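Novice: Sequence and predicted model, in that order:
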Amino acid sequence: MSAGQTGKKIALVLGFAGLLAFFYFSGLGRFLTLATLKANREALALYYADHRLLMVGSFIGVYIVQTALSLPGAALMSLAAGAIFGAFSGTLYSVIGATVGATAAFLATRYLLHDMMQRRFGERLEGINRELERRGLNYLLFLRLVPVFPFFLINLAAALTRLPFRTFFIGTFLGIIPGGFVFCNAGASLASVSSLSEVASPRVLGSFALLGLFALLPALYAKFRERGENHE
């Protein structure tokens, strides 16, 4: 690796570290509460009525940074989107912000660590890499739809494999639409929401798990058929 590449990687790491340090030491996290959102909803809605483009652009920008840095508050951001923009527009803006932020995290991790990971574990990961190159969209949709897998870990893990960038982008965009709509729809009726946990009820989580299984079925079927052909 050249000195220039090393310098760029160090600068990128320091930049991310600086932004993380600013968030945690500035105390911004104390504003990421449901109570704060409810108290300021009317003021945010009035500001949006007078400054629509600025509000939309600012919201998407904040969501991108929040997702790229894996900061807490994604669920609250989606509730806020529904409360300010409405269920459908809020879903669109949230999904755009989350997808671009996740893509930034994916690209940064791939730039920093992918080559090292492949050099060290390339042979062990070869089977996984081949499978992801062929049917990565199905696996990624499953991971995005089933909410037991942390969002930021999927971004990082995918970057360390040979999952194609296009597959990551499309799978992320499509896979987070259902969850985004659920939270934005709840945000549109913010007064009735008393906690974030009641939005992600067991029934809703079960529905996401079922969608995830449907997304995974084509890959499972292909694997089963290939295994049968190899035994013939």
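Specialist: Now that the structure is in, tell me what you want to look at.

Novice: okay, CA-based contacts and neighbour counts for the rest of this
Specialist: OK.

Novice: mind listing what's buried in the longest helix seen in the chain?
Specialist: If you go by DSSP state H, the chain has its longest helix at helix 115-145. Under the neighbour-count criterion of 16 or more other C-alpha atoms under 10 Å, helix 115-145 has 118, 129, 132, 135-145 buried.

Novice: Tell me where this protein has helices.
Specialist: Applying DSSP H to the chain gives helices spanning 3-26, 34-50, 52-68, 74-85, 87-109, 115-145, 151-159, 165-175, 177-188, 196-199, 202-230.

Novice: related to what we said a few turns ago, and the angle for the longest helix of the chain with helix 165-175?
Specialist: Between helix 115-145 and helix 165-175, the angle comes out at 20 degrees (axes from the mean of the first three to the mean of the last three C-alpha atoms, to 10 degrees).

Novice: which of the helices of the chain is buried the deepest?
Specialist: Comparing the helices of the chain by mean neighbour count (mean count of other C-alpha atoms under 10 Å), helix 74-85 comes out on top with a mean of 25.

Novice: could you say what helices and strands that helix packs with?
Specialist: Packed against helix 74-85 by the contact rule (3 or more C-alpha pairs under 8 Å, 6 or more residues apart in numbering; DSSP states H and E) you find helix 34-50, helix 52-68, helix 87-109, helix 177-188.

Novice: could you redo these as JSON lines and give each row distance to residue 214?
Specialist: Formatted as JSON lines, these follow (distance: least, C-alpha to C-alpha, whole Å):
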{"stretch": "helix 34-50", "distance to residue 214": "33"}
{"stretch": "helix 52-68", "distance to residue 214": "26"}
{"stretch": "helix 87-109", "distance to residue 214": "21"}
{"stretch": "helix 177-188", "distance to residue 214": "14"}
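
Novice: another one to put next to it:
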Amino acid sequence: MSIDLKKRIIIGVLILSIIIIMNFFGVFEYVSIDNAYKIKNYIHKLGMLGPIIYIIFFVIGCVAFIPAPPMAIIAGMAFGPINGSIYTCIAALISDTSAFLIARYLAKDIVQNKVKTNKSLGKIDNLVKNHGWRILIITRLVPGFPYMLQSYAYGITNIKFKSYILASWVLTIPGIIAFTLVGGSVGCSENINKIFICLAIGGVLFTALSLIPKLLKKKYDFI
């Protein structure tokens, strides 16, 4: 059996295992904003295990391409804006690391084939060669570059892991805080002052994040 075939079998087994586990725990049924209160109650019942279970499911979900914003909002509801942001930042760091390492050491051929079919992602390898780690900052902030697919795509470039993970994590934090603040405003419905504070800070972050892509597009004509 060739090494490539072994890698494909391992990846297939991992993906199947993740799907089975997520289906067993009802993740596909519950991971939506409509069911956020059910998830919040479920997490509360877990007590001290709640943050650990949340981080595990966040990582599995992101690696399997479940959108992160709904999960960040749920974290804000379940744990509050501060703790929710901390737990989600940890989970995002693990998710970015996992996707990068999977692409670099386990599924390079699979990721290369996927990148070839996506024009935006297909540019990343050449952009990294010409602009280095700075291109990571741009692609993380400009819409049109799917976030988790980026994480896999960077794994097959020559970018250094330290540069990738540091830049990715720092650039992810503002968005995480914004979404967890939204969730936090819903979770603290009994306190009007907290609701306004959470929504105000979240609104400022969303506004700032929405302006960055426009500024970058003006400065860099290759975006």
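Specialist: It's in. Quick caveat, the model's predicted, so the values are computed rather than measured.

Novice: Quick TM-score on the pair, please.
Specialist: Once superposed, chain against chain, the TM-score is 0.71 (TM-score structural alignment, normalised by the length of the second structure); 199 aligned residues with a C-alpha RMSD of 3.8 Å.

Novice: Going by distance to residue 217 of the first structure, which of the buried residues of helix 115-145 of the first structure wins?
Specialist: Comparing these against residue 217 of the first structure with C-alpha to C-alpha picks out residue 138 as the nearest, at 8.0 Å.

Novice: wait, doesn't that closest one sit right on residue 214?
Specialist: No - Residue 138 of the first structure is beyond contact range of residue 214, at 9.1 Å (criterion: C-alpha atoms under 8 Å).

Novice: could you check the angle helix 177-188 makes with the longest helix of the first structure?
Specialist: In terms of direction (the same axes, to 10 degrees), helix 115-145 of the first structure departs from helix 177-188 by 60 degrees.

Novice: From the contact counts, what lies against helix 115-145 of the first structure?
Specialist: Contact partners of helix 115-145 of the first structure among helices and strands, from 3+ C-alpha pairs under 8 Å, 6+ apart: helix 165-175, helix 202-230.

Novice: With distance to residue 124 of the first structure added, can I get those helices in CSV?
Specialist: Listed next are these as CSV, based on distance: least, C-alpha to C-alpha, whole Å:
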stretch, distance to residue 124 of the first structure
helix 165-175, 21
helix 202-230, 19
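
Novice: Which residue in the second structure occupies the aligned position of residue 176 of the first structure?
Specialist: With TM-score structural alignment defining the correspondence, residue 176 of the first structure maps onto residue 172 in the second structure.

Novice: How many residues are close by its match?
Specialist: If you count neighbours by other C-alpha atoms under 10 Å, residue 172 of the second structure ends up with 18.

Novice: Could I get the contacting residues of it?
Specialist: Residue 172 of the second structure makes contact with 89, 92, 140, according to C-alpha atoms under 8 Å, 6 or more residues apart in numbering.

Novice: what's the closest of these to residue 58 of the second structure?
Specialist: residue 92 (7.8 Å).

Novice: Roughly how far does that closest one sit from residue 9 of the second structure?
Specialist: For residue 92 of the second structure, the distance to residue 9 of the second structure (C-alpha to C-alpha, to the nearest Å) stands at 27 Å.

Novice: and what of residue 26 of the second structure?
Specialist: Applying C-alpha to C-alpha to residue 26 of the second structure and residue 9 of the second structure gives a distance of 26 Å.

Novice: Not counting sequence-adjacent ones, nearest residue to residue 15 of the second structure?
Specialist: In this structure, residue 15 of the second structure finds its nearest non-sequential neighbour in residue 64, 7.8 Å apart by C-alpha to C-alpha, 6 or more residues apart in numbering.

Novice: Need the counterpart of the one you found in the first structure.
Specialist: Matched by TM-score structural alignment, residue 64 of the second structure corresponds to residue 69 in the first structure.

Novice: is it true that that match touches residue 16?
Specialist: Yes - if you go by C-alpha under 8 Å, residue 69 of the first structure and residue 16 touch, sitting 7.0 Å apart.

Novice: Please pull up the equivalent of residue 146 of the first structure in the second structure.
Specialist: Going residue by residue (TM-score structural alignment), residue 146 of the first structure aligns to residue 142.

Novice: Can you give me the distance of the nearest residue to its match once chain neighbours are set aside to residue 98 of the second structure?
Specialist: Computed as C-alpha to C-alpha, 6+ apart, the closest residue to residue 142 of the second structure that is not its neighbour in sequence is residue 213, at 4.9 Å. From residue 213 of the second structure over to residue 98 of the second structure the distance is 26 Å, taken as C-alpha to C-alpha.
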